[in-house]
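Q: Got a predicted structure plus its sequence, pasted below:
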Amino acid sequence: MDQGTPPTRRSRTARGRTPAAAALTALTLAVTAGCTSSGSPVEHRPGTARKPSPTPTSHWNPRPASIAAVGDSITRGFDACMVLADCPEASWATGSDSGVRSLATRLLGPASAAARSWNYARTGARMSDLPAQLTRAAAHRPELVTVMVGGNDACRDSVDGMTSVADFRSGFERSLRQLRAGLPRTQVYVSSVPDLKRLWSQGRGNALGKQIWKLGICQSMLSDADDLGPAAAERRDAVYARVVAYNKALKDVCAKDRYCRYDGGAVFDYRFTGDQLSHWDWFHPSKDGQERLAEIAYRNVTAARPPA
């Protein structure tokens, strides 16, 4: 109150208010406070805090304007078009094939996808190759980077040759730190590693595929494809367990990054059929399988909230 301003006197109405009128006023205020603007009562238990209304995450942009892809043979479309060859136009992430309708095509449209998407995945790549791929991708300053890596860390000549879980985790942590140094707000969509054991189970019924497997594809899982003995089962179970551990590492590391979204295990859980596997090696996704991967990615990238 400013100096020189006389104290405000209580009005005669206030001085003359009767106890009954005061009680009626208090009751009216209590009823009004207990209603919403529409007049509906609001239940609130004494001694409990009101929970704020949930709001969608505002930092994730479901419509990025440019996309770069990193990873391994699946993102390069290996064996999707011809035997033992890359087919990047069929890539789930950035491909131009109209039958696949890649993530880039779905988000940007065909014309913009051709100009605003880049694929730096490499067949045979492992987690240790991710930093170099991200360096190339970061040069374009993409708004979204897709990551699918880990299959080759488990697909080695033997179980003993698989990348350790500790090295896999630290490699992913290092890769994200490197990306954040130059692109602190670029979004990262991380695909889970596919279930290699399920792919073996689905593909081993094809005689041609098993002959291609003998050329050296994922021997830790696919070697002696028809051997169902204890030693072979133990070997395949070890590969399966390593993939599960890799996916946990991807999930945990991604969860610590505000602009990283893991697919919730959607690719690992997906049950590829014969139509969705390459009809040359019966292990990598066919164009049909690549389309399914694009669908999964698009659903997760455009969702208001990340997968559980």
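A: Great, that's in hand. Residues are numbered from 1 along each chain as shown.

Q: okay, CA-based contacts and neighbour counts for the rest of this
A: Fine.

Q: Can you report how many residues lie near the nearest residue to residue 120 once chain neighbours are set aside?
A: Leaving aside its sequence neighbours, residue 120 sits nearest to residue 70 (CA to CA, 6 or more residues apart in numbering; 5.1 Å). Other residues near residue 70 come to 27 when the count uses other CA atoms under 10 Å.

Q: Correct me if wrong: residue 78 contacts residue 89.
A: No: using CA atoms under 8 Å, residue 78 makes no contact with residue 89, being 10.3 Å away.

Q: Pick out whichever of these two has more residues nearby.
A: residue 78 (25 against 21).

Q: Over to that one. Which of the three states is it?
A: Going by DSSP: H, G, I helix; E, B strand; the rest coil, the secondary structure assigned to residue 78 is coil.

Q: here comes the other one, which I'd like you to weigh against the first:
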Amino acid sequence: MSRASQARRIAVAAAYGGGAVGAAGMILLGVLVGEARLARRTVGEPTTEPPVADGLYGPERACSGAGPDPITLALLGDSGAAGFGVDRPAETPGALLAAGLSEVADRPVRLVNTAKVGARSADLLGQVTAALEHSPDLAVIMIGANDVTHRVRPVNSVRQLSEAVRRLRADGVEVVVGTCPDLGTIEPIAQPLRLVARRWSRAMAAAQTIAVVKAGARSVSLGDLLGPEFAAQPRVMFSADRFHPSASGYARVASVVLPSMAAALGLGPADRARPALETEEGVSSLAAAAVQAVEEPGTEVSGTEVGGQETGPRGRWVVLEHRIRRFTRRPAGPQVEQPVR
């Protein structure tokens, strides 16, 4: 079975409530979990909470109420979204994304982070409920790693993510999802089981992409985004536990997610409205795009139309884009604290 077929099968099963992981797959996943437990002993259980970075970001005059109304950004997901592994609020992905979006939009941005360390896809609906209390304009979700290491069936994880996205979209919230990272880049997981971790996390990411785009959102592949940098500079890109990103690692993640956030809100010269497409050139079927995105970290997948139609012989039409925005400076901390955790 091709990877595109596997991703499509998981996504379809999630949509229709069926599907099961084969016996051989469960054995492999069980072995992965055993190795993950050994890795967790090496990493250690979290003993602290990530820094709280909720609040207003942007020029001081704008944040004082003299400028336009702020954009409200909600961040949901697991420890990667919460910013575990860094010491200062300004180093968290939430602060980086809020400050970056404020710069692109030339407006203040209010950050509301409902992400939790250890969260799985099943926890997303509760986080969505908390986020919707703040009427967000845009939500960013980063989830999936804990589902893989805790033996959650991919069809269940993908269904739960899809439900969260659809609930946000039903409230008019734009959504960008950073898909499951490649666990094969995590050093405390030993070989050859690291290859199993890579296989399962990439399958999860591809299935997430299909479900997310069908639900009306954009996906951004995180994949092994930190892999090459980790191999070259392990003490720079990852935090002390060798599991969670460092401040530099989070900046790398934010640099590929931010352009898709701007695009979702129609901001920035690089994110101008796409021209109407009359042919298939430059677009792809969703399943094929999902697999390609996993292989190329930082790739955005979003729906499009060809000749006025959303679907073709191979299913949903999508566009793949690879964009990055480098951060030239660290953001200041939030000017107004609004902790929600």
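A: Everything's here; your move. Computed from a predicted model, the values in this text were never measured in an experiment.

Q: sorry, back to before: so the counterpart of the residue nearest to residue 120 of the first structure in the second structure, which of the three states?
A: Aligned by TM-score structural alignment, residue 70 of the first structure pairs with residue 76 of the second structure. Assigned with three-state DSSP, residue 76 of the second structure falls in the strand class.

Q: list the contacts for residue 76 of the second structure?
A: 82, 113-116, 124, 127-128, 139-142 (CA atoms under 8 Å, 6 or more residues apart in numbering).

Q: and which of those is nearest to residue 251 of the second structure?
A: residue 82 (13.6 Å; CA to CA).

Q: From residue 96 of the second structure, how far off is the closest one?
A: 12 Å (CA to CA, to the nearest Å).

Q: What separation do you get for the corresponding residue of the second structure for residue 292 of the first structure and residue 103 of the second structure?
A: Matched across to the second structure, residue 292 of the first structure falls on residue 252, judged by TM-score structural alignment. According to CA to CA, residue 252 of the second structure and residue 103 of the second structure sit 17 Å apart.

Q: what about those two, which has more around it?
A: The residue with more neighbours, out of residue 252 of the second structure and residue 103, is residue 252; 23 against 16, by other CA under 10 Å.

Q: For the more buried one, give its distance to residue 113 of the second structure.
A: Applying CA to CA, the value for residue 252 of the second structure to residue 113 of the second structure is 19 Å.

Q: Strands of the stretch 201-308 of the first structure, start to end?
A: 260-262 (DSSP state E, counting those that start in this stretch).

Q: which residue ranges form the helices in it?
A: Using DSSP state H, counting those that start in this stretch, the helices found in the stretch 201-308 of the first structure span residues 207-213, 219-222, 230-255, 266-269, 287-302.

Q: Which stretches in the second structure count as helices?
A: Along the second structure, the segments classed as helices by DSSP state H run 3-16, 23-43, 60-61, 79-82, 93-105, 124-132, 145-149, 154-170, 193-214, 227-232, 234-237, 247-264, 286-295.

Q: Can you add distance to residue 72 of the second structure and give those helices back as a markdown table?
A: Below are the helices of the second structure laid out as a markdown table (distance: least, CA to CA, whole Å):
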| stretch | distance to residue 72 of the second structure |
| --- | --- |
| helix 3-16 | 30 |
| helix 23-43 | 34 |
| helix 60-61 | 17 |
| helix 79-82 | 16 |
| helix 93-105 | 9 |
| helix 124-132 | 10 |
| helix 145-149 | 26 |
| helix 154-170 | 13 |
| helix 193-214 | 21 |
| helix 227-232 | 32 |
| helix 234-237 | 29 |
| helix 247-264 | 12 |
| helix 286-295 | 28 |
